[in-house]
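Participant: have a look; sequence and predicted model below, questions after that.
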Amino acid sequence: MLSQIAVFTQTVREHMDPPRVVVAATASCVEVVQCLRETQASAAIIVDAALEPVGILTEQDVTRRIAFQVGPDTPVIQVMSEPVSTVQARDFLHHAVAWMRRDGIRHLPVVDDRRVVGLLELDQVLARLSGQTVAQIDRLSHWANPKTMEEAKRNQERIAAELLADAVPAVDIQQLLSRLDHQIYHDAVDYCLGFMEREGWGSPPVAFEVLVMGSSGRGESSPWSDQDNGLILEDYPDREHYRIDSWFVAFSERLTATLNAVGFEYCHGHVMATNPLWRKTLSQWRAQVSGWIRKSEGLALRLSDILFDFACVYGEGRLSRALREHITQEAARPIFLRELFKVDEEHEVALGPFGIFLTERRHGLNHGKLNLKITGTLPLVGAARILALKHGIPKTGTLERIAALHERGALDHNQQDVLSHAYRHIVQLLLRQQLRDRKAGLTPGSYVSPQALSRREIVQLKANLKAIKEFRANLRADLTGELF
């Protein structure tokens, strides 16, 4: 039985069977039926000379189209089902299952690019899934239209609650939600490209990639993520700027509006592709990043903090890899990292002298509560980012960065273990409280009352916050030479 998380993270390749019967389109019906009988296969994939599928013949086809109806020497191409649907081996399993259930497909040829490499049989896959997991797949399934994307986005909260109730770690839920968000982004882009074609704008004038930043870029999303996105465009001549940029202005407006409609609220800080600051060619991005790093002050540091956790959710990935390489090379400058640390240090850790929690002082609904995002996870996220930049590590996820820093020798085994546990525990408390807030009809936030924690959780939380404070103190000493 597949775990609830595995079905959403594994690919078709991991669950396909080798194609037991693959025959040429010139084969006769009797030859194909004999192969099916000898191998006890339920379907034969019909291919052309390049091994690309052109049709499929299932047991039902044999019964309906061959038995007592055509001669044994009839070419199979005359009775096979065509055109044949296929799925890429690299596609996510849950997407394939949802598609097969929706369209009544029992056998789906698997291709690597265009050549047949396997066969996915719905009955076999469903036998490995629980009824609850199948229901979750149905609720999270979507295609390139706003209605299904909105339904899938809205259902993420329910899925997160079910998984947490089943003792799935919150960090695994975060990673799953990020992948699901990235898939919605991908379908939203496809939808908007179709819109641009229908409205007479035509195809994209140059290659482009869509980026997400912040928690989504780190793979640490919640069910209530807003928009933090941008575009990287292939370089083009300056004389073409008006024509090309006009296309991407219209596309960005349509994309951000679509994302808002399906459940990703507009970013209040305007970190979106509609803002020219976040829509640039690769050369422009490189120049902008280098300028931010050279300046190393004020807004330039805050913008760097936002960008550096980006991930590519649409496109080949070639442009985003080039930008990542540029950031990794440029950002290791000591002065820049020192100033970036000073900005991140504004988020103090929620633990004072003598192990006393530093809670919200302002009167109101959250008075006396801990802000476990601003004074819990963010101090660790920021410190891990800076140390990863210092050591030339391109990873973006917080746990990935901690693991990579351990591999580089920047963290010893105990530090890696303690910091990873700290992140996992605080995220667990945060997600649990956010889902409780939603159940109570409140807006999910990042405040947790110490009274809502068990004694064991309080002890663990204080130890985790202490570890984060020590990590940041060591980083401060390393970057500034200041011990206190």
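Facilitator: Great, that's in hand. Numbering: from 1, shown residues only.
Participant: only C-alpha atoms from now on, for both contacts and neighbour counts.
Facilitator: OK.
Participant: tell me which stretches of the chain form strands.
Facilitator: Taking DSSP state E as the criterion, the chain contains strands spanning 22-24, 43-47, 53-58, 87-88, 107-112, 115-121, 208-212, 229-233, 279-281, 311-314, 370-371, 447-448.
Participant: next, format these as a markdown table and append mean neighbour count.
Facilitator: Below are the strands of the chain laid out as a markdown table (neighbours: other Cα atoms under 10 Å):
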| stretch | mean neighbour count |
| --- | --- |
| strand 22-24 | 20 |
| strand 43-47 | 26 |
| strand 53-58 | 23 |
| strand 87-88 | 22 |
| strand 107-112 | 22 |
| strand 115-121 | 22 |
| strand 208-212 | 24 |
| strand 229-233 | 26 |
| strand 279-281 | 22 |
| strand 311-314 | 22 |
| strand 370-371 | 22 |
| strand 447-448 | 22 |
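Participant: indicate which one of these is closest to L411.
Facilitator: Smallest distance to L411 across those (Cα to Cα): 24.8 Å, for strand 311-314.
Participant: can you tell me the closest non-neighbouring residue to E121?
Facilitator: H107 (4.8 Å; Cα to Cα, 6 or more residues apart in numbering).
Participant: doesn't G118 make contact with the one you found?
Facilitator: No. Using Cα atoms under 8 Å, H107 makes no contact with G118, being 10.5 Å away.
Participant: what number of residues lie near V189?
Facilitator: The tally of other residues near V189 (other Cα atoms under 10 Å) stands at 24.
Participant: meant to ask about L282
Facilitator: 20.
Participant: related to what we said a few turns ago, format the strands of the chain as TSV; extra columns: distance to E297.
Facilitator: Output for these, formatted as TSV (distance: least, Cα to Cα, whole Å):
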stretch	distance to E297
strand 22-24	63
strand 43-47	61
strand 53-58	58
strand 87-88	46
strand 107-112	48
strand 115-121	53
strand 208-212	24
strand 229-233	22
strand 279-281	22
strand 311-314	25
strand 370-371	27
strand 447-448	30
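Participant: nearest to L176, out of the ones you listed?
Facilitator: Closest approach to L176 among these (Cα to Cα): strand 311-314, 14.3 Å.
Participant: can you list the residues that contact that closest one?
Facilitator: 182-183, 185-186, 189, 209-213, 216-218, 320 (Cα atoms under 8 Å, 6 or more residues apart in numbering).
Participant: separation between the closest residue to R154 other than its chain neighbours and L430?
Facilitator: Leaving out its chain neighbours, the residue that sits closest to R154 by Cα to Cα, 6+ apart is G263, at 7.0 Å. From G263 across to L430, the span is 21 Å (Cα to Cα, to the nearest Å).
Participant: the stretch 301-450 of the chain: helices as residue ranges?
Facilitator: Using DSSP state H, counting those that start in this stretch, the helices of the stretch 301-450 of the chain run over 318-330, 334-344, 378-390, 398-407, 413-439.
Participant: highest mean neighbour count out of the ones you listed?
Facilitator: Neighbour counts (mean count of other Cα atoms under 10 Å) averaged over each of the helices of the stretch 301-450 of the chain peak at helix 378-390, with a mean of 23.
Participant: try this one side by side with the last:
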Amino acid sequence: MFKRSNTVELFTKKVMDFMTDNYILVNRKELIKTSLEKLKELKKSTILIEDNNQICGIITEKDILKRVVFKANEQTSVDQIMTQPVKFVYNDDLLFHAVGKMRKLNLHHLPVFNMNGNVLGMIDMNTALTAELGDTIYQIDKMTYDEEDIMGLIKIKQQQIYLTENMLNRNIDPLDISYLLSFLNNVIYRRAIRLAEKRVGEKKIIKEIPFFSIIVMGSGGRMESFLHPDQDNGIIYEANNEDPKKLDLYFEELAKDFTKTLDDCGIPFCKGNLMASNSLWRKSLPEWKDQVNHFLDNHTPQDMRHIDMLYDFKSVYGKSVLAENLRTHLNEKLHEKKLLKFLYFSEEESDAAIGFFGQFILEKKDKENIGLLNLKHTGTLPMIESIRLYAIKHKITKTSTFERLDELNKLKVLSDDEIDFFKNAQRFMSKILLKNQIERTKQGLTMKNFINPKLLLEREKKVLKIYLKKIKELKKRVRVDIGEEYF
């Protein structure tokens, strides 16, 4: 079983897994005297105050020492002592954000809320956690953000460059780094969507907002992003009693808002318009299923490219069961209609950039990148696509490439040596791509997936050629195993 490094685990742990019940909940008009008696009896340390089922204030041990002892009497109510507004974190926030926020605000406790503003628990700062983090605290401080401030999200995106460089210098697994970058991008996604919900909600387009799920596709869906992925996202929502046109208008406005925020934060608009702002990628669940059926019934090259783009998706916000429902439908229909050969055909032109005589195949058409090697589209991608096709054929529902490889190994589709080889190939190429993106950033250049193979060490060139040759062989094998019906 693949285990991630401790550094990555630190940045991907969720607040919900570290909550405690170290609080009591009281009405705002309750006497402080009564509340303190409850606190002592239940052996808790924090008082949360509610008004109309919403948290409106907090009293911590520090407040008790500073305010209650000197200012309160037997008739003092908790709302005369409480601190407001209440600083909090969401249950699906990452632990590093909670730690950074408490450090930034000099707090020892933060309530944990769900999306409806209901308290679920408390997250406590402790000195042992801070000591354990060591020099990583600097990175946490840099990425702590204000919920209402887009600049905080921009900071998270900018800090990814320094975090990645630091982790590469510490020999952290490049795939761990890609996983972490994907996770941090999901943090930006969630916050951007929450800001969009607030702004679009003020427009009063519809009365009842249905459950929905925001999905990311491609490398983000596999949790394999590099430093500069563009947006590949969609919306799946439940139909309700609202006018369908108004319902779609609400989600169109929501999509336009959060995709603009993502672009401002450094996750650029998709050049191919593979975004929820495009109605093709924004539908109710029944409409999504009808669209999948349409793609598969027609199975034109463009339809299969749409299926190919959609297949690797992950819910990053909202009701994830909607995404899982769509995934089940997609998989069932793919196998029912036996269209895997057409999916292969849509990816046929993607191949490893290695020639018959073992030379790198470099870019010849794109003027900006002539003489360079596209290590993503002619390196990692042909391998990832081939492994995905085998995963679909064998009904493997895992989304990450490593998980798919492990499952294919269990089914004896790929040998132990092949699994080890392709995992190391992905690690090696990912490291080169990440290093190249960091270097271009330092030079003030635009990040991209093209590398200059002349700048590689001789050893790196030899190893890269070995990996590309094997990936090319894998593509040929897929053609026989999956595309044979087409040919």
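Facilitator: That came in fine, so what should we check first? None of these values were measured; they are calculated from a predicted model.
Participant: once they're superposed, tell me the TM-score.
Facilitator: TM-score of the superposed chains, computed with TM-score structural alignment, normalised by the length of the first structure, equals 0.85; 471 aligned residues with a Cα RMSD of 3.5 Å.
Participant: hang on, the earlier thing: what does the residue nearest to E121 of the first structure align to in the second structure?
Facilitator: Here H107 of the first structure is matched to H109 in the second structure, going by TM-score structural alignment.
Participant: one more: L255 of the first structure?
Facilitator: So L255 of the first structure corresponds to F258, using TM-score structural alignment.
Participant: repeat that for E265 of the first structure.
Facilitator: Matched by TM-score structural alignment, E265 of the first structure corresponds to P268 in the second structure.
Participant: now its match. Nearest residue, chain neighbours left out?
Facilitator: That would be D230: by Cα to Cα, 6+ apart, it lies 4.8 Å from P268 of the second structure.
Participant: and if you look at F96 of the second structure?
Facilitator: Nearest non-adjacent residue to F96 of the second structure, counting by Cα to Cα, 6+ apart: F11, 5.7 Å away.
Participant: from I177 of the second structure, how far out is that neighbour?
Facilitator: Going from F11 of the second structure to I177 of the second structure by Cα to Cα gives 10 Å.
Participant: neighbour count winner among these two?
Facilitator: Neighbours per residue (other Cα under 10 Å) separate F11 of the second structure from I177, with I177 holding more: 29 against 18.
Participant: surely that one and E165 touch.
Facilitator: No. I177 of the second structure is beyond contact range of E165, at 9.7 Å (criterion: Cα under 8 Å).
Participant: skipping adjacent residues, who's closest to the residue nearest the centre of the first structure in space?
Facilitator: The centre of the first structure sits closest to R179, judged by Cα atoms, centre = their mean, with a distance of 2.7 Å. Leaving aside its sequence neighbours, R179 of the first structure sits nearest to G219 (Cα to Cα, 6+ apart; 7.4 Å).
Participant: next: L163 of the second structure.
Facilitator: Counting by Cα to Cα, 6+ apart, the residue nearest L163 of the second structure is Q139, at 6.9 Å.
Participant: what does L180 of the second structure give?
Facilitator: Nearest one to L180 of the second structure, counting by Cα to Cα, 6+ apart, is V8 at 6.2 Å.
Participant: the one you found -> the first structure?
Facilitator: In the first structure, the residue paired with V8 of the second structure is I5, using TM-score structural alignment.
Participant: thought its match was touching L176?
Facilitator: Yes. With contact defined as Cα under 8 Å, I5 of the first structure counts as touching L176 (7.3 Å).
Participant: compare the two (neighbour count), which wins?
Facilitator: L176 (22 against 15).
Participant: quick one: contacts for the more buried one?
Facilitator: By Cα under 8 Å, 6+ apart, the contact set of L176 of the first structure is I5, F8, T9.
Participant: got it, and L249 of the second structure?
Facilitator: L249 of the second structure sits in contact with I205, where contact means Cα under 8 Å, 6+ apart.
Participant: so what does it match up with in the first structure?
Facilitator: Aligned partner of L249 of the second structure by TM-score structural alignment: S246.
Participant: read off where stretch 281-288 of the second structure ends up in the first structure.
Facilitator: Mapping stretch 281-288 of the second structure onto the first structure (TM-score structural alignment) gives residues 278-285.
Participant: once you drop chain neighbours, what's closest to the corresponding residue of the second structure for T398 of the first structure?
Facilitator: If you follow T398 of the first structure across to the second structure using TM-score structural alignment, you land on T401. Closest residue to T401 of the second structure apart from its sequence neighbours, by Cα to Cα, 6+ apart: I384 at 6.5 Å.
Participant: how close does the one you found sit to N449 of the second structure?
Facilitator: 16 Å.
Participant: what does L168 of the second structure give?
Facilitator: According to Cα to Cα, L168 of the second structure stands 18 Å off from N449 of the second structure.
Participant: so those two - more neighbours on which side?
Facilitator: Neighbour count, other Cα under 10 Å: between L168 of the second structure and N449, N449 has more, with 20 against 16.
Participant: dump the residue contacts of the more buried one.
Facilitator: N374, L375, K376, H377, L433, Q437.
Participant: the first structure: which residue goes with that one?
Facilitator: With TM-score structural alignment as the criterion, N449 of the second structure pairs with S446.
Participant: okay, now the residue mapped onto V168 of the first structure from the second structure: neighbour count?
Facilitator: Applying TM-score structural alignment, one finds that V168 of the first structure aligns to I172 in the second structure. For I172 of the second structure, the neighbour count with other Cα under 10 Å is 18.
Participant: what do you get for I468 of the first structure?
Facilitator: So I468 of the first structure, with other Cα under 10 Å, has 26 neighbours.
Participant: can you report how many residues lie near the counterpart of A207 of the first structure in the second structure?
Facilitator: Counting by TM-score structural alignment, A207 of the first structure lines up with F211 in the second structure. When neighbours are counted by other Cα under 10 Å, F211 of the second structure registers 14.
Participant: was I right about F211 of the second structure contacting V321?
Facilitator: No. Applying Cα under 8 Å, one finds F211 of the second structure not in contact with V321, separated by 10.2 Å.
Participant: state the distance from the residue nearest to F96 of the second structure to L184 of the second structure.
Facilitator: Applying Cα to Cα to F11 of the second structure and L184 of the second structure gives a distance of 8 Å.
Participant: now swap in I49 of the second structure and tell me
Facilitator: 32 Å.
Participant: check the mean deviation of stretch 151-158 of the first structure from the second structure.
Facilitator: Taken over the aligned residues, the distance from stretch 151-158 of the first structure to the second structure averages 2.4 Å (mean Cα distance after the TM-score superposition for the first structure).
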